[in-house]
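Novice: Take a look and give me a structure for this.
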Amino acid sequence: MPLSWAVFASFLLAAAGYVIGRSRAFATAGPDVRKLHSRPTYHGYSVALTALLPPLAVLAVASILRMAGVLSDSAGPVAGLVALAAAVAGLAWGVMRVGQQFQARNAVERMVLGLLMLCSLIAIVTTAGIVLSLVFETGRFFQLYDWKTFFFGTEWTPRFQGNSQLGIVPLLWGTLYISFIALLVSVPIGLFAAIYMSEYATRRVRSIAKPAIEVLAGIPTIVYGLFALITVGPLLRDYFAQPLGLGNSGSSVLTAGLVMGVMLIPFVSSLSDDIINAVPQSLRDGALGLGSTPSETVRQVVLPAALPGIVGAVLLAASRAIGETMIVVLGAGASAQMSLNPLEAMTTITVKIVSQLTGDSDFNSPETLVAFALGLTLFVITLGLNVVALYIVRKYREQYE
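Specialist: Take a look at the predicted model:
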């Protein structure tokens, strides 16, 4: 039996167990349902969970063992039959437990609590696995390549035949440069939009403007990248770069930064809007009562009160910009260089991670393992930004909530 069939059969048995357990509870109680310790619905949930959880556990263990190579693919039907047998046994045990004195509600709450703890554990283990894989592969890379040259080298010229120069400095420069331009676009526009929607817009205008802005967050990044490649890049090249003699390419830092900034507007706007709305109304009323105008109230009372949260929103947007790939690939090019000219093509760490792992690569060569070192570096940067942002937001919440 294929594992997918076993999963489907387990859910069918769980659904049947709910109906059977609820009906049996009614039959046990007779005309007075109050004789039951728990409501019949909880009895149904209890039977359903006892029929569903054991086969899911069996299938999860079987999948992990297959990925680890302990079980072969031919063992799949056997695992499916074992899971189906566990479902039937759980269904029978759950039905047998139904009775007037059975504390079904407590049993369901314990099983749900265990399930929630398991989900939390899976998230933690997954995060730990990602970090450990990056650390181990990065350690292999630094056994083959000097870490000083990697962190302080200013040339990025990977050659799979050997003699590669794998300095991260030009990649880090391009990442920070593009992210800086993106924040220059997104922070003022997003913040001013949040101020308007929270302090000046009518309820009708806000109900239209806020969803319209948040539509930008739902556009796939590949669409933004195509927009940068087809529209923004040629426009900057024809009307700025070539007339000013600053370049002839449609791919540039400014192209990627502008488009990425547009993508980040809803992140800054939505977070800032929520933070500004969280400022107590009493602060506004006090300022207005002392004779301040609405604009003075916003400038001298609301924004200073909301500033820690706004800074946290900006840092979260910065971490989002640093990790962007598709817009950079199509808008900024793939040239690893250091320049102050925003109309020249550059690249970022994420782009080079993709390029180093694309194609038939030898995972024992430094040219491939460098992708893990780049990933770990990017992870540390974004983790630091997220930690700072969460610290600032938490401090803000403790102060005003």
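Novice: Going by C-alpha atoms from here, please, whenever you check contacts or count neighbours.
Specialist: OK.
Novice: Show me what the strand or helix carrying residue 317 is packed up against.
Specialist: Using DSSP states H and E, residue 317 falls within helix 303-322. Here helix 303-322 touches helix 169-195, helix 253-277, helix 366-400, going by 3 or more Cα pairs under 8 Å, 6 or more residues apart in numbering; DSSP states H and E.
Novice: show me what contacts the residue lying closest to residue 276 once chain neighbours are set aside?
Specialist: Excluding the flanking residues, the one nearest residue 276 by Cα to Cα, 6 or more residues apart in numbering is residue 306, at 5.7 Å. Applying Cα atoms under 8 Å, 6 or more residues apart in numbering to residue 306 gives the contacts 275-276, 279, 396.
Novice: compare with the first, here's sequence two:
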Amino acid sequence: MIVFTAFLAGRLQAARLSRVHSRQLSSLSVYYGWYCALGALAPTMLAGLIAWFFPIRPDVVAVGLPLIAVAGAIYTCMQIRPEVSMQLRVERLIKWMLMASGGVAVLTTFGIVLSLIFETARFFASDGVSASEFFFGLEWSAQTSAAFGAVPLFFGTFFIAFIALLIAAPVGLFCAIYLSEYASPRQRRVLKPVLEILAGIPTVVYGFFAILVVAPLVRQLGLAVNDVLRPLNGGMDVLTAQPKSALAAGLVMGIMIIPFVSSLSDDVLRTVPKKLKNGALGVGATRAEMMKHIVLPVAFPGLMAAMLLATSRAIGETMIVVMAAGERANLTANPFEDITTVTVQIVALMTGDPEFDNPRTLSAFALGAALFVVTLFFNFVSQWIVDRQRKRYAGL
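Specialist: Below you'll find the model as predicted:
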């Protein structure tokens, strides 16, 4: 409200001074209003940021921020002159605000990294914890501070993400190809919103669907496969099919991230220049050949980015894994057994009343730091692949 009032006051003040001094305004009146509005907003945002980082009483903040906004609005209104170009000042203020916003993002990222580093260092400095056990240990029992081998957690994370991508990558890409090249405008108007509805469904709903529908079907499939393989193994069970399984979680997670792959891939495919498509069709190539040899190679960097986003979404998912895959750290390649992931264990370790001076809680920061490094490594590798492919087709 104060900012809106400052905007109106700036415009009225500019019009009044123009009449009093019989001089034409050097800028549009709207810039004078924006100058006063930004004069009220910018110092208030700065003061709010300072109050966020430093312990200041809430009642002081509640009273001080409006007073700062009013003072800033009055000061900027007093600076208004008809001969002064407010357009340049407004653009300069907006530039500084944009730079400050970017600086906040950088500082926030830097703070997250520092917090992970410091808490991870405290974890490895704890008694009974060794880096070799954490990175190469095969047993995880952090709740009792007995074992901190994180290999089962990272294996479960990437195992479930791999299953999800086996579903989402081909289905999402084929949907994008159909929508961008084969579907009629009417079909596209119907199918694309229906696909994007999947992205708006809460993950807890996917979790209910996984545990009530998919998990029982996966268990029945596992039992049927075991019945087929049992005679070949001398009457002994080959597979263990449990109520919760990595396959159930991976299947539902793959369905969940299909919209991410299809929507982004469709946007990327539609950015390929039409002259390339028409040129391929003009020399006698079929539509399938045109997609294979022209469109997909040219759109590869964007498609890689879509797959990377889907992978990050799968790695960071928690609710579906908790409800469909379980919370047991189980190092197994059997997709019909229960398994857990890094994010699930972080939530479990931080649930309740955590004490930040014992290895149990600090191990969550170590898991987060390790997952951060692994994800960053995959980002660098994918970026290298994208840059290499972009240089290859730069002349097209």
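Novice: just to revisit the earlier point, which one of the helices and strands packed on helix 303-322 of the first structure lies nearest to residue 89 of the first structure?
Specialist: helix 366-400 (45.6 Å; Cα to Cα).
Novice: chain center to that closest one: distance?
Specialist: 13 Å (Cα atoms, centre = their mean, to the nearest Å).
Novice: now it and helix 169-195, what's the angle there?
Specialist: 30 degrees (axes from the mean of the first three to the mean of the last three Cα atoms, to 10 degrees).
Novice: what's the top helix by length along the first structure packed up against?
Specialist: Counting residues, the longest helix found in the first structure (DSSP state H) is helix 104-144. Judged by 3+ Cα pairs under 8 Å, 6+ apart, helix 104-144 of the first structure is in contact with helix 40-67, helix 366-400.
Novice: one more time with 10 Å, if that's ok
Specialist: helix 40-67, helix 147-152, helix 366-400 (3 or more Cα pairs under 10 Å, 6 or more residues apart in numbering; DSSP states H and E).
Novice: Of all those helices, which one comes closest to residue 251 of the first structure?
Specialist: helix 366-400 (22.8 Å).
Novice: how close does the aligned partner of the residue nearest to residue 276 of the first structure in the second structure get to residue 366 of the second structure?
Specialist: Residue pairing (TM-score structural alignment): residue 306 of the first structure is matched to residue 299 of the second structure. For residue 299 of the second structure, the distance to residue 366 of the second structure (Cα to Cα, to the nearest Å) stands at 37 Å.
Novice: again with residue 374 of the second structure
Specialist: Counting by Cα to Cα, the gap from residue 374 of the second structure to residue 366 of the second structure is 12 Å.
Novice: neighbour count winner among those two?
Specialist: For residue 374 of the second structure versus residue 366, neighbours defined as other Cα atoms under 10 Å are more numerous around residue 366 (24 against 12).
Novice: if I pick the more buried one, what's in contact with it?
Specialist: 116-124, 134, 150, 346, 359, 372 (Cα atoms under 10 Å, 6 or more residues apart in numbering).
Novice: Give me the aligned partner of it over in the first structure.
Specialist: In the first structure, residue 366 of the second structure lands on residue 373 (TM-score structural alignment).
Novice: which part of the first structure lines up with stretch 83-92 of the second structure?
Specialist: The aligned range for stretch 83-92 of the second structure is 101-110, by TM-score structural alignment.
Novice: For the counterpart of residue 340 of the first structure in the second structure, the count of nearby residues, please.
Specialist: Using TM-score structural alignment, the partner of residue 340 of the first structure in the second structure is residue 333. With neighbours defined by other Cα under 10 Å, the count for residue 333 of the second structure comes to 12.
Novice: Wait, a helix at residue 333 of the second structure?
Specialist: No - per DSSP: H, G, I helix; E, B strand; the rest coil, residue 333 of the second structure lies outside any helix segment and is coil.
Novice: Spatially nearest residue to residue 191 of the first structure, not counting backbone neighbours?
Specialist: residue 269 (5.6 Å).
Novice: from what I can see the one you found touches residue 211, true?
Specialist: No - when contacts are counted by Cα atoms under 10 Å, residue 269 of the first structure is not listed as touching residue 211 (11.1 Å).
Novice: neighbour-wise, which of the two wins?
Specialist: A side-by-side neighbour count of residue 269 of the first structure and residue 211, using other Cα under 10 Å, places residue 269 first with 28 against 12.
Novice: got the contact list for the more buried one?
Specialist: 186-195, 197, 210, 213-214, 275, 310, 313-314.
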